[in-house]
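> The following block contains a protein sequence and its predicted model.
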Amino acid sequence: MSDTATIEAGAPLAIKQGVPLVSQPRLLGAMLDRSVARFPQRPAVDFMGRITTWAELGAAVDRAAAGLQRLGVVKGTRVALCLPNTPYYPILFFATLKAGGVVVNVNPLYVERELTHLIEDSGAEIIVTPDVAEIQARVLKVAGETGIRHVISCPIADVLPAIKKFAYKLVKRAEIGRAPRTPQHLFFADLIAGNGTPTPVPVQPDEVAVLQYTGGTTGVPKAAMLSHANIVANTDAMLVHVGGETPEQDRVLGVLPLFHVFALTNVLTFGTLVGAEMILLPRFELKQLLATMKRTRPTYFPAVPTIYNALANLKADQIPDLSSIKVCISGGAPLPIEVRHAFETNTGAKLVEGYGLSEASPIITCNPFDGLNKEGSAGLPFPGTTIEIRDREDPARIVAAGEKGEVCARGPQVMAGYWHNPAATEAVFADGALRTGDVGYLDLDGYLFIVDRIKDMILCGGYNVYPRVIEEALYEHPAVIEAVVIGVPDAHRGQAPKAFVVLDPPGAATPSELRDFLRDKISKIELPREVEIRDTLPKTLIGKLSKKELVEEELAKAAR
């Protein structure tokens, strides 16, 4: 549990898990090569019933890497992956790295201005999109305005089983993008059509592999620079945490989007490290998830509380047989105790909560799979990780056991800093420890408890939603003169955004009209659950809009 034999109450406390982490810094591609060599005929990816073996995955990665190099990808070239969970993601993730490039993870739900910011900030030269008409059109439009050299479209139908491919083309034909081939726009088949042997590129483990965008404390998306060694270390720690490899093949259910850092480690890189079968679903649909669980019988199931809550509320005759699952891992948002109890009671599966952030690749604590799983705790430090609780007013001081302060972390998974943002990088470290922006405490057993969030951020179904993005969009409406967005309790998503606005002239718009106004300016996840129009909004003594009073009001309503 802890490498400290006795923890004295009142003593300054920094906890490191006693389980040693032996992680050799190496390239992410080395994990792929190892599994391809060890398990060539084992299933690597199950997508809607279509199986790709490890040998097939390795060959596809090589062909795609060679294709990227023909498009001009060299060491350091940023390639944006704007993809849902399909076989294209693991292929192009590893292909980008093998070609010497850097992966820029992009949420396919991003609207044009969000896409524009990520492309311009990262300097991405190539972007990959599914051939879903809505997403493809948005990507092509932004690409034409931002200097993107090539857009690669990936046809969803081509990675489906034969029968489903036929049905998809028939039923979804109106949703399939029809963009023509041009010098700028090509398709995945064009990418892999040539020679399938990429040119080796000398890359070191401490060089950047992924730019993972996060809002941090300001709400302005910044790219955490995650190196090969960072992500490998977190993946190795995951293997230590689960107790090592087993002779039988594991099956990891990937309903979480791979562009999200939680799934990147818990599904893609962990699955690659152990040669697991990665069962990919393009999105969370309860009926599809239940059918997939029944068909594939996964052994690991990482998800967000929203999904566990949906399963916990099923009727008895709808609950799937989860006896094959070793453990379910909750992350991305706080796990309510009631949800954990209901899920475990109704399904019989074990559910543990972890905690992390993009800047740490992402896991820094997790409750043990075998051992004490403390109520309301984010768990023990991950193998090789040190957790410190530092005084919020004096970050140089580490506080005593049980005392609240800012949660800080050290470990090989912690990023070097933010991409092209030295000021933000300096602000997020205290004496070399990563500042999470969350308030918590360590108990005498070394378990971490999160009690508050410093960040102005809403955790909505496992996604980070930044109020500033919504507020800026609201201010584009000519009648909105003041706007504040806060997170309010939501039974389904944990939290949901709620907007408060002042209009001039009064009555110039209704709440529903304001929500409609926002639809093409922010993503569906960011769309406020409710817009409340007020005559005035609370302000501080210096006239700054204040959220504290609104948060207190909403919490009081929720408690009634």
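Sure, I can see it. Predicted model only: the values in this text are computed from it and were never measured.
> contacts and neighbour counts: CA atoms only from here.
Will do.
> distance between the longest helix along the chain and the chain's centre?
The residue-count maximum for a helix in the chain (DSSP state H) belongs to helix 54-70. Counting by C-alpha atoms, centre = their mean, to the nearest Å, helix 54-70 is centred 25 Å from the centre of its parent chain.
> elements contacting it?
With contacts taken as 3 or more C-alpha pairs under 8 Å, 6 or more residues apart in numbering; DSSP states H and E, helix 54-70 sits against helix 28-38, strand 43-47, helix 88-98, helix 188-191.
> Strands of the stretch 251-400 of the chain, start to end?
In the stretch 251-400 of the chain, the strands defined using DSSP state E, counting those that start in this stretch lie at 251-254, 277-280, 300-303, 327-330, 351-356, 363-366, 380-381, 386-390.
> Tell me which of the ones you listed is the most buried.
Among the strands of the stretch 251-400 of the chain, the stretch with the highest mean neighbour count (mean count of other C-alpha atoms under 10 Å) is strand 380-381, at a mean of 31.
> by contact count, what packs against that strand?
strand 363-366.
> Report the distance from stretch 221-228 to the chain centre.
That offset, for stretch 221-228, works out to 12 Å (C-alpha atoms, centre = their mean).
> re the thing from before, can I get the helices and strands packed on helix 54-70 in TSV with mean neighbour count and distance to residue 118?
Shown next, in TSV, are those (neighbours: other C-alpha atoms under 10 Å; distance: least, C-alpha to C-alpha, whole Å):
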stretch	mean neighbour count	distance to residue 118
helix 28-38	18	23
strand 43-47	24	28
helix 88-98	25	17
helix 188-191	17	22
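> Which among those is found nearest to residue 316?
Closest to residue 316 of the helices and strands packed on helix 54-70 is strand 43-47 (C-alpha to C-alpha; 27.9 Å).
> that older thread, tabulate the strands of the stretch 251-400 of the chain (a markdown table), appending distance to residue 243.
Formatted as a markdown table, these follow (distance: least, C-alpha to C-alpha, whole Å):
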| stretch | distance to residue 243 |
| --- | --- |
| strand 251-254 | 16 |
| strand 277-280 | 18 |
| strand 300-303 | 13 |
| strand 327-330 | 12 |
| strand 351-356 | 15 |
| strand 363-366 | 13 |
| strand 380-381 | 15 |
| strand 386-390 | 20 |
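> just so I know, which of the ones you listed lies nearest residue 455?
Smallest distance to residue 455 across the strands of the stretch 251-400 of the chain (C-alpha to C-alpha): 13.9 Å, for strand 351-356.
> The structure to be compared is supplied as follows:
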Amino acid sequence: MSDNGQLGEKFTVLPELKPRVLSQLLDDAAANFPERIALDFFSREWTYAQLADEVEHAAAGLAKLGLAKGDRFALCLPNTTYYVILYFAVLRLGGIVVNLNPLYSCDELEHLLHDSGAHMVAVPDVKSISDKVIEIGQKCGVAHVVLCPLADAMPPLTGLGYRLTQIGKRSRPRDHALFIGWRELMAQGTEYARADLDPDDIAVLQYTGGTTGVPKGAMLTHANLAANARQMLIHAEGGREGVQERTTAVLPMFHVFALTTVLNYSIDIAGEIVLLPRFEMKRFIASVKRKPPTQFFGVPTLYIALNSLPLGELPDFTEVRAFVSGGAPLPLEVRQAFERRTKTRVVEGYGLTEASPIITCNPLLHGEIKDNSCGPPFPGTVIEIRDHEHPEKLMPQGERGEVCARGPQVMKGYWKRPDATEKTFYDGALLTGDIGYLDEDGYLFLVDRIKDLILCSGYNVYPRNIEDAAYEFPAVHEAIAIGVPDRYRGEAPWLFVAPKAGMTIDVEELQAFLAKRLNKIEEPDRIEVRDHLPKTQVGKLSKKDLIAQEHDLIREGAK
């Protein structure tokens, strides 16, 4: 059911989406544009020819360590040149990349390393990260930990400054027997045997919580990820002849949205990637001024942060053809404010880890952007709306149901979880766990996630309706609506908000404001104002963490 070959009868395979292996993306870029700048890290540049050479040396070094086809290699790295080099080196050997967030807790790392069976891990030379990985890696049977010295990837003077400020905080190869130093890895020459790859081979294990349960590894094939990158190119109307696009890589590439849009897509079009290890507003603005991007990918919290800047502090974005938002719903007020302030076009897309991740997006350059819509299907993608309780029933146009997707970007299945894979597909279509509808033009409108529905007195209450209404209140910066247990109604909606800088939120005023925009069942039983709301490690508002906090407080209060 999860086999892409079976899905092929259900959607049209465009000629441009012919299955490819990911290593071909870099091969083609290096062959056709060897002198173009591929990477920029703190102003140090690598051309495509230099990047390809670095990948050859890294692949030879990993082969000497015993990495073979099918072996899992974990990248526990921020956005650095090391991530890009090792990503393509592992793929050339037929290895499977396992993406790990360096800020994961010990329990999270242990689960992912154990579940994936990763043989090797790459980490930055930051003791707080490498020590954690060493401790957990020994429990999970990791054979080697590749230590990546951040200062060595910087320009000489910048690197010297970093070393001086990080004395005592950096790991060294001699610190542990499992460590393999970068220089040692790269000193093995370039002799190795490339793996005989098939586009249907697994390229990346991208872990996701999905709709329920512990994180599961989505098996994304070479064909899945390469297809989504090429779908992006088709969506961008084929790119511009003779123009090199530039992306500011502020989203972490261990997240699937950035993996596709920032890395794979940029390499596919031989674009330049300006790498930022993490989001810091001053450094971000300086980077944009130094090398203005021509394409930009962000999450809603990033646009919210930029909207909070005084107009005089906003960088010049005139070279950006379009801003793309993904990862979470983009509030209409946030989009409109950003467009007013920057005089640019912001388009919202939608996807999920299991689809590499993009399945719909508003027109990037030309065509209508519909308010509160995440756009029509991506090229070569079919969107179906099915009754979420009776998936055999297709819903008529305009009626709500579970969003389902078919396309070349849809995963092979979950790693070692045939049971979960079976539950995630219906007749070859990926069940997203989201409720939405298609309008008369084929644009997708999301209503909410099935798991987030608030069942209030037998009625479905959609948290996003409450959140969207809250964002219209002038002082609201962030908003999360959740359902909490209620003895009378089963669940009751609660709203949590954070104010914009320098502003305050009067709860009674907000309650009266919402009463004019929501029905009685949707009106929050409680509104709580906080300085800030919980976020995930990639900057998205975290409803899950807020729910866990509130349920813990409720249980404690009941004792």
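In hand now; what should we look at? Every value quoted in this text rests on a predicted model; they were computed, and no experiment measured them.
> picking up where we left off before, what's the closest of the strands of the stretch 251-400 of the first structure to residue 472 of the first structure?
Across these, closest to residue 472 of the first structure is strand 351-356 (C-alpha to C-alpha), at 27.8 Å.
> In the second structure, what stretch matches the closest one?
The alignment of strand 351-356 of the first structure onto the second structure (TM-score structural alignment) covers residues 346-351.
> returning to that earlier point: which part of the second structure matches the longest helix of the first structure?
Using TM-score structural alignment, helix 54-70 of the first structure pairs with 48-64 in the second structure.
> count of neighbours near the aligned residue in the second structure for residue 318 of the first structure?
Superposed on the second structure with TM-score structural alignment, residue 318 of the first structure falls opposite residue 313. By other C-alpha atoms under 10 Å, 11 other residues sit near residue 313 of the second structure.
> same deal with residue 71 of the second structure?
19.
> Spatially nearest residue to it (excluding sequence neighbours)?
Once flanking residues are discounted, residue 71 of the second structure sits nearest to residue 95: 5.0 Å by C-alpha to C-alpha, 6 or more residues apart in numbering.
> so who does the aligned residue in the first structure for the one you found touch?
Under the alignment by TM-score structural alignment, residue 95 of the second structure pairs with residue 101 in the first structure. Contact analysis of residue 101 of the first structure by C-alpha atoms under 8 Å, 6 or more residues apart in numbering lists 73-79, 209.
> rerun at 10 Å
Residues counted as contacts of residue 101 of the first structure (C-alpha atoms under 10 Å, 6 or more residues apart in numbering) are 65, 68-69, 73-79, 93-95, 201, 203, 208-210.
> Residue 496 of the first structure now?
Counting by C-alpha under 10 Å, 6+ apart, residue 496 of the first structure makes contact with 458-461, 465, 485-490, 525-530.
> repeat that for 6 Å
Residues in contact with residue 496 of the first structure, defined by C-alpha atoms under 6 Å, 6 or more residues apart in numbering, are 460, 487-488, 490.
> Could you identify the buried members of the residues you listed?
The neighbour-count test (16 or more other C-alpha atoms under 10 Å) marks 460, 487-488 as buried among the contacts of residue 496 of the first structure.
> Which members of those residues are positioned in strands?
460, 487-488 (DSSP state E).
> CSV please, covering these and showing distance to residue 436 of the first structure.
Output for these, formatted as CSV (distance: C-alpha to C-alpha, whole Å):
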residue, distance to residue 436 of the first structure
460, 18
487, 19
488, 21
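> just curious, which of those is nearest to residue 168 of the first structure?
Nearest member of these to residue 168 of the first structure, counting by C-alpha to C-alpha, is residue 460, at 30.3 Å.
> My guess is that closest one contacts residue 495. True?
Yes. Assessed by C-alpha atoms under 6 Å, residue 460 of the first structure is found in contact with residue 495 at 5.0 Å.
> returning to that earlier point: how about the longest helix of the first structure, which residues are buried there?
By 16+ other C-alpha under 10 Å, the buried positions in helix 54-70 of the first structure come out as 54-69.
> Can you tell me which of those residues is closest to residue 122 of the first structure?
residue 68 (17.9 Å).
> which residues sit against whatever helix or strand comes next after the longest helix of the first structure?
Downstream of helix 54-70 of the first structure, the next assigned helix or strand under DSSP states H and E is strand 78-81. Strand 78-81 of the first structure has contacts (C-alpha under 6 Å, 6+ apart) with 101-106, 124, 126-128.
> how about the residues you listed in a markdown table, adding distance to residue 307 of the first structure and secondary structure?
A markdown table is the format used below for the contacts of strand 78-81 of the first structure (distance: C-alpha to C-alpha, whole Å; DSSP: H, G, I helix; E, B strand; the rest coil):
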| residue | distance to residue 307 of the first structure | secondary structure |
| --- | --- | --- |
| 101 | 34 | coil |
| 102 | 31 | strand |
| 103 | 27 | strand |
| 104 | 26 | strand |
| 105 | 22 | strand |
| 106 | 22 | coil |
| 124 | 33 | coil |
| 126 | 33 | strand |
| 127 | 30 | strand |
| 128 | 28 | strand |
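> farthest pair in those residues?
Once C-alpha to C-alpha is applied, the contacts of strand 78-81 of the first structure give 101 and 106 as the farthest pair, at 15.5 Å.
> ok so, going back, average offset between the match of strand 351-356 of the first structure and the first structure?
In the superposition with the first structure, the average deviation recorded for stretch 346-351 of the second structure is 0.4 Å (mean C-alpha distance after the TM-score superposition for the first structure).
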